[in-house]
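Engineer: Mind looking at a prediction? Sequence and model below.
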Amino acid sequence: MSELSNAIFDLIVAGTFRPGEKLNEIELAERFGVSRTPVREALKTLASSGVITIERNKGARVVDHSPDSVEAMYAARSVMEPYAAKLASETMSDEDIAELRRLAEDMYAKVSDDPNLAEIAALNNAFHSAIVSKCPNTRVAEMTMSMLKPLVASRTFRVYTEAQLMRSALHHLEIVDAMAHRDPEWVEAIMRAHIRSGYHSAIAGPS
């Protein structure tokens, strides 16, 4: 996605715009100091990735997925992302793993102190995106990201309990440990457990 698309996506992840909320082109243009044309293009990009919808004469809105849709996406993600993580772990450098550990430790620190859900959501997105971006199979990476972005955007940590937030943060640390041990099977197993745990947290209440 473009830099502007990513910036708008970050606002959605942080909860600035909630599921079902309208995205005003003029307000976004003023926020980022650009004209409406690049905003319009950025919104089209987000629509193509399933994060928002654009309807004629109604404008753009953040997608508000039904429970059945969320379940279907998590089912698909449970298959694809663990595989993508397994492949990524086989090619990651020590520097890549060190960066993942920094993201995981930063998220753990945020959860342990005074949780800022916007910051936690941003770190979570950065962590998962960093792993998928290192998957050497570009088709698998693209398919995984196409499922990851709508879920990250529509189901943030607002519905998580403190225990669920901590479990998610600990999963991230374990995923990094598995990668540091160069154990792709462990990476795949903990990533699948992490996603299934996330699914049950996401459906516990309204986002």
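Structural biologist: Here it is on my side, so go on. Numbering: from 1, shown residues only.
Engineer: going forward, measure contacts and count neighbours with C-alpha atoms only.
Structural biologist: OK.
Engineer: which helix in the protein runs the most residues?
Structural biologist: helix 67-89 (DSSP state H).
Engineer: Any chance you could list what contacts that helix?
Structural biologist: Residues outside helix 67-89 that contact it (CA atoms under 8 Å, 6 or more residues apart in numbering) are 131-132, 134-137, 140-141, 143-144, 147-148, 151, 179, 182-185, 187-189, 191-192, 195-196, 199, 203.
Engineer: swap the cut-off to 7 Å and go again
Structural biologist: Helix 67-89 is contacted from outside by 131-132, 134-136, 140-141, 144, 147, 179, 182, 184-185, 187-188, 191-192, 195-196, 199, using CA atoms under 7 Å, 6 or more residues apart in numbering.
Engineer: same deal with stretch 144-153?
Structural biologist: 12-13, 49-51, 73, 77, 80-81, 125.
Engineer: Repeat the analysis, applying 6 Å as the threshold.
Structural biologist: Contact partners of stretch 144-153, identified using CA atoms under 6 Å, 6 or more residues apart in numbering, comprise 12-13, 49-51, 80-81.
Engineer: quick one: contacts for the spatially most distant residue from the centre of the chain?
Structural biologist: No residue in the chain sits farther from the centre than Asn57, which is 29.4 Å out by CA atoms, centre = their mean. For Asn57, no contacting residues are found, by CA under 6 Å, 6+ apart.
Engineer: okay, pairing it with this:
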Amino acid sequence: MAKLPEIGYKISLTERAYEIIKDAIMTNVFKPGELLIEEKLAEQLAISRTPLRAALRRLAYEHLIEINSSRNATVVNISQKDVEEITIVREVLEPLAVKQLENNIKSNELKKLKNIFEIQKKAIAENNYTELIKKEYEFHVSISKFTHNKWLYEMVKDTNTIIQRYLILSGSLNKYKEVAIREHENIIHGIEEKNYSSAESSMKLHISNVSRRMLK
């Protein structure tokens, strides 16, 4: 099992443990099927088992790990069927999120969305795949956040967490980054021009294309 940094005491131990372990899973430091032993995690993070267990329960809720009867956790694998099923959900939720931006998104929020896009372009130019993956997730989640619908936002976050992992495992975003960024540009253009039907269609096409590219 990979070595984790100690947490310290400046922030919530549960929150920090959650962030560190999740990051290790999302970046494939902890690989699919790997056993995470509670005792070793607590020792490496220099925290007691109480906040650690709370963090692990949160990760299990997000379908990133499974916890067995011995309270040890296993990193969940992602199958082709998982991606196909999540894509069906995303093709409904995320075009809906775009539609909900109409008469709802604020000018500073549109500016933030465009800034994410610009950082993505810079990441591509600098071949910074880690930043590109991070901003791919942020782009999709931000659109749902700007709807100010907390239920839609939470569901989009959950599905994109799983997809982000698969993007890392498959390497497809790096291979098709130029195509993906053009698809993001089409979505932003539709929103900026207040052509929400076009932006909605562009989002649905993008999600469908992402799934197809991942499963090639």
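Structural biologist: Yep, it's here. Keep in mind it's a predicted model, so treat the numbers as computed, not measured.
Engineer: thinking again about what came up before, tabulate the contacts of stretch 144-153 of structure 1 (a markdown table), appending secondary structure, neighbour count and distance to Ala98 of structure 1.
Structural biologist: Formatted as a markdown table, the contacts of stretch 144-153 of structure 1 follow (DSSP: H, G, I helix; E, B strand; the rest coil; neighbours: other CA atoms under 10 Å; distance: CA to CA, whole Å):
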| residue | secondary structure | neighbour count | distance to Ala98 of structure 1 |
| --- | --- | --- | --- |
| Ile12 | helix | 24 | 27 |
| Val13 | helix | 28 | 24 |
| Ser49 | coil | 17 | 29 |
| Gly50 | coil | 18 | 31 |
| Val51 | coil | 27 | 30 |
| Met80 | helix | 21 | 24 |
| Glu81 | helix | 27 | 20 |
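Engineer: now the residues you listed in TSV, with distance to Ser69 of structure 1?
Structural biologist: Shown next, in TSV, are the contacts of stretch 144-153 of structure 1 (distance: CA to CA, whole Å):
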residue	distance to Ser69 of structure 1
Ile12	19
Val13	18
Ser49	15
Gly50	12
Val51	13
Met80	17
Glu81	17
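Engineer: Just the closest of the residues you listed to Gln164 of structure 1, please.
Structural biologist: Comparing the contacts of stretch 144-153 of structure 1 against Gln164 of structure 1 with CA to CA places Val13 closest, at 17.8 Å.
Engineer: Identify the residue spatially nearest to that closest one, adjacent ones excluded.
Structural biologist: Ala153 (4.8 Å; CA to CA, 6 or more residues apart in numbering).
Engineer: what are the ranges of the strands in structure 1?
Structural biologist: 22-23, 52-55, 59-62 (DSSP state E).
Engineer: How many neighbouring residues does Gln175 of structure 2 have?
Structural biologist: Careful, residue 175 of structure 2 is Lys; it's not Gln. Neighbours of Lys175 of structure 2 under the rule other CA atoms under 10 Å: 12.
Engineer: what's the distance between it and Leu132 of structure 2?
Structural biologist: The gap separating Lys175 of structure 2 from Leu132 of structure 2 is 12 Å, by CA to CA, to the nearest Å.
Engineer: And Lys122 of structure 2, by the same measure?
Structural biologist: In terms of CA to CA, Lys122 of structure 2 sits 9 Å off from Leu132 of structure 2.
Engineer: neighbour-wise, which of these two wins?
Structural biologist: Neighbour count, other CA under 10 Å: between Lys122 of structure 2 and Leu132, Leu132 has more, with 24 against 14.
Engineer: what residue of structure 1 takes the place of that one?
Structural biologist: Per TM-score structural alignment, the equivalent position to Leu132 of structure 2 in structure 1 is Ile120.
Engineer: roughly how far apart are its match and Ala14 of structure 1?
Structural biologist: From Ile120 of structure 1 to Ala14 of structure 1 the distance is 8 Å (CA to CA).
Engineer: now swap in Ala109 of structure 1 and tell me
Structural biologist: Counting by CA to CA, the gap from Ala109 of structure 1 to Ala14 of structure 1 is 18 Å.
Engineer: How about the equivalent of Pro38 of structure 1 over in structure 2: what's its closest non-neighbour residue?
Structural biologist: Aligning on TM-score structural alignment places Pro38 of structure 1 opposite Pro51 in structure 2. Among residues not flanking Pro51 of structure 2 along the chain, Thr14 sits closest, at 4.5 Å (CA to CA, 6+ apart).
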